[in-house]
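A.B. asks: What shape does this take:
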Amino acid sequence: MTTPVETTVTVAPGVRLWTERRGDPRAPALLLVMGASEPGLSWPDPLVDRLAAHHQVIRYDHRDTGASTRVFDEAPYPLAELAEDAVRVLDALDVDRAHVLGLSMGGILTQLLLADHPDRLRTASLWSTFAMSTTPLRHDDGATTPVEELPGPDEELIGWLSGLTPRPDLEAELDQRVEKWRRMNPGPLPLDAADFRTREERIIAHSGRWDDSWAHALADQSGLLRTDQLAANTVPTLVIEAPADPVVPPVHARHLDQVVGATRLVTIPGLGHAPVRRALDPIADAVLAHTLA
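C.D. replies: This is a model prediction of the structure:
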């Protein structure tokens, strides 16, 4: 395994993003796109290492996360701009085409890449994310359910998350972050609290602060639908279903499998919204089977 290479890249005037490359630089690139308000270090190292045995793995901090520029308060941007940032990261690192794995909001951004920049993708993998399409879900009996009637996130969880504020000291902040991940993982796969605490300690040290930004939640979410483009997609796309996810109910994975062209659906039993250690090998196996096919 090669030594990880960290650098910052400029994606817009006054906006610099932290990036890390791991693995053989001659291997096909795999870009990891994280969810809302989460930095690149939220991708667990054991998963990154498994993927980096076959790819040059690139993870990065979105703007307003981690060690990247915090800019939203002075210069608000639409959520779709984060997808363009992903392309700019590839440009800055001289990557012509990449495999892309997106989690949660990162899966939304990956769909925008499929629709707007398919020439930059070798494959796509969508994990626990909503569809950027207005096509209704078709059921086995022939009935359909409009997108707006599909179940949303667990209301109790969303209520708890909306009340989060930075804690007055580090230990209390770490307790709160571990509790967040526990609530996002209500299924049978165990959450190792010590593992997530260590990960969050590293993220805070990397960021130099522990006040999370609400930029991604506040960003303009208009103009995200790509119904026709996703239906016509030809980039091989893996849809990862998380049956125990309280943020993105698993029916949305089936919806993605229907509305996005060239998809294949895989289910990780017990998987929630948290990347717990017990799920990392099955996820890596699924992604690598897809990217190396």
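
A.B. asks: From here on, just use CA atoms for contacts and neighbour counts.
C.D. replies: OK.

A.B. asks: do you know how far the residue lying closest to Leu101 once chain neighbours are set aside is from Arg59?
C.D. replies: Using Cα to Cα, 6 or more residues apart in numbering and skipping residues adjacent in sequence, the residue nearest Leu101 is Ser125, 4.6 Å away. Between Ser125 and Arg59 the distance is 15 Å, computed by Cα to Cα, to the nearest Å.

A.B. asks: one more to put side by side:
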Amino acid sequence: MHRFNSGGVEIAYETAGEGPPILLIHGFASTRRVNWWDTGWVKTLTGAGRRVITFDHRGHGASAKLYDSALYSAAAMAEDARRLLDHLEIPVADVMGYSMGARVAALLAINHPDRLRRVVLAGLASRLITGVGGSEAIAQALEAPSRAQVTDPGARGFRIFAEQTKSDLKALAACIRASRQKITPEELATIRVPVLVVAGEKDDVAGDVQTLVDAIPGAVGVTLPGRNHMNAVGDSGFKQAVLAFLA
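C.D. replies: The predicted structure is shown next:
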């Protein structure tokens, strides 16, 4: 593991393999390891001849923990990703984001199109436009003294996952209050790099794939049968679709 300074915030990252670079951006309450290494993505991509870059978002994993929600906009996290490419002296890379990471990847495509070759937006589809909702309930669940005091089923699921990933619950609460910004169809219409949208058929967090595909010029979409937000990320069909798209 390595670290670099992103505008005053220490960000932890790892690289593996050789070849054309791909930057992987993990989801909320996850880490680079949980989202990409434990699910076999790094092995799959390095086996396909790619240099894989993974990092922990601010407030997550081994990166700096911040407790001010104003420091957790998705745009700020997109700049962390862009600065990591700068730090590694990578002028252009493929990028894949999952869930919150897809929002960050979309903002990279909008704000820094010259730095991206192809983009995969996964685990977040129509709700990137319409909004996900529930942020305050999740924040309160993370701040609750114990899991037993969380009654909202969806928020309780995030609390359980955050505990499983050994996360800083206070930092995640600050993050979720700021990071779920919507991206307008007008902004998405400016994306000019090739985009693949992927989500599970039963993923209520992501929403439907086709709505996001229709909003991005030239985008293509894949819906994973029977998969939800948690079990889609390691799906073999997801991996096959991404390898075909990147090729």
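
A.B. asks: quick one: TM-score?
C.D. replies: Once superposed, the chains reach a TM-score of 0.81 (TM-score structural alignment, normalised by the length of structure 2), with 240 aligned residues with a Cα RMSD of 3.5 Å.

A.B. asks: before we move on, the earlier item: what about the residue nearest to Leu101 of structure 1, how many residues close to it?
C.D. replies: Residues lying near Ser125 of structure 1 (other Cα atoms under 10 Å) number 25.

A.B. asks: how about the equivalent of it over in structure 2, secondary structure?
C.D. replies: Aligning on TM-score structural alignment places Ser125 of structure 1 opposite Val120 in structure 2. Following DSSP: H, G, I helix; E, B strand; the rest coil, Val120 of structure 2 is assigned to strand.

A.B. asks: thought Val120 of structure 2 was touching Val95?
C.D. replies: Yes. Val120 of structure 2 is within contact range of Val95, at 6.3 Å (criterion: Cα atoms under 8 Å).

A.B. asks: which residues do the two both contact?
C.D. replies: Common neighbours of Val120 of structure 2 and Val95, using Cα atoms under 8 Å, 6 or more residues apart in numbering, are Ala105.

A.B. asks: show me the residues around Ala232 of structure 2 that make contact.
C.D. replies: Taking Cα under 8 Å, 6+ apart as the test, what Ala232 of structure 2 contacts is Gly123, Ala199, Gly200, Leu224, Phe238.

A.B. asks: Recalculate using a threshold of 7 Å.
C.D. replies: Gly200 (Cα atoms under 7 Å, 6 or more residues apart in numbering).

A.B. asks: quick one, strands of structure 2?
C.D. replies: Along structure 2, the segments classed as strands by DSSP state E run 2-6, 9-16, 21-25, 51-55, 93-98, 116-122, 195-200, 220-224.

A.B. asks: Give me whichever of the ones you listed is most buried.
C.D. replies: Most buried of these by mean neighbour count (mean count of other Cα atoms under 10 Å) is strand 195-200; its value is a mean of 27.

A.B. asks: what range in structure 1 does it sit on?
C.D. replies: Against structure 1, strand 195-200 of structure 2 falls on residues 237-242 (TM-score structural alignment).

A.B. asks: which residues sit against the matching stretch?
C.D. replies: Here stretch 237-242 of structure 1 has contacts from 123-128, 250, 253, 257, 262-268, 270-272, 290, using Cα under 7 Å, 6+ apart.

A.B. asks: how about 8 Å then?
C.D. replies: Contacts of stretch 237-242 of structure 1 (Cα under 8 Å, 6+ apart): 123-128, 249-250, 253-254, 256-257, 261-273, 287, 290.

A.B. asks: re the thing from before, save the strands of structure 2 as a markdown table, and put in distance to Val150 of structure 2 too.
C.D. replies: Below are the strands of structure 2 laid out as a markdown table (distance: least, Cα to Cα, whole Å):
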| stretch | distance to Val150 of structure 2 |
| --- | --- |
| strand 2-6 | 35 |
| strand 9-16 | 31 |
| strand 21-25 | 28 |
| strand 51-55 | 30 |
| strand 93-98 | 26 |
| strand 116-122 | 28 |
| strand 195-200 | 26 |
| strand 220-224 | 31 |
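
A.B. asks: Next, the mean deviation of the longest helix that structure 2 contains compared to structure 1.
C.D. replies: The helix that spans the most residues within structure 2, counting by DSSP state H, is helix 74-87. Its aligned residues in structure 1 lie a mean 1.0 Å from helix 74-87 of structure 2 after superposition (mean Cα distance after the TM-score superposition for structure 1).

A.B. asks: in that helix, what's buried?
C.D. replies: Residues of helix 74-87 of structure 2 classed as buried: Ala74, Ala75, Ala76, Met77, Ala78, Glu79, Asp80, Ala81, Arg82, Arg83, Leu84, Leu85 (neighbour count, 16 or more other Cα atoms under 10 Å).

A.B. asks: which residue in structure 1 lines up with the third one?
C.D. replies: In other words, Ala76 of structure 2. Taking TM-score structural alignment, the alignment pairs Ala76 of structure 2 with Glu81 from structure 1.

A.B. asks: residues contacting that match?
C.D. replies: So Glu81 of structure 1 contacts nothing (Cα under 8 Å, 6+ apart).

A.B. asks: Please apply the same query to Arg122 of structure 1.
C.D. replies: Arg97, Ala98, His99, Val100, Val235, Pro236.

A.B. asks: Go through the residues you listed and name the one nearest Arg209 of structure 1.
C.D. replies: Minimum distance to Arg209 of structure 1 across the contacts of Arg122 of structure 1 is 28.5 Å, recorded for Val100 (Cα to Cα).

A.B. asks: Any figure for the gap between whichever residue in structure 2 pairs up with the closest one and Leu71 of structure 2?
C.D. replies: Using TM-score structural alignment, the equivalent of Val100 of structure 1 in structure 2 is Val95. Going from Val95 of structure 2 to Leu71 of structure 2 by Cα to Cα gives 23 Å.

A.B. asks: and if you look at Gly218 of structure 2?
C.D. replies: Taken as Cα to Cα, the span from Gly218 of structure 2 to Leu71 of structure 2 is 33 Å.

A.B. asks: between these two, who's got more neighbours?
C.D. replies: Leu71 (18 against 14).

A.B. asks: I'd guessed Thr31 of structure 2 sits against Gly61; true?
C.D. replies: Yes. Thr31 of structure 2 is within contact range of Gly61, at 5.2 Å (criterion: Cα under 8 Å).
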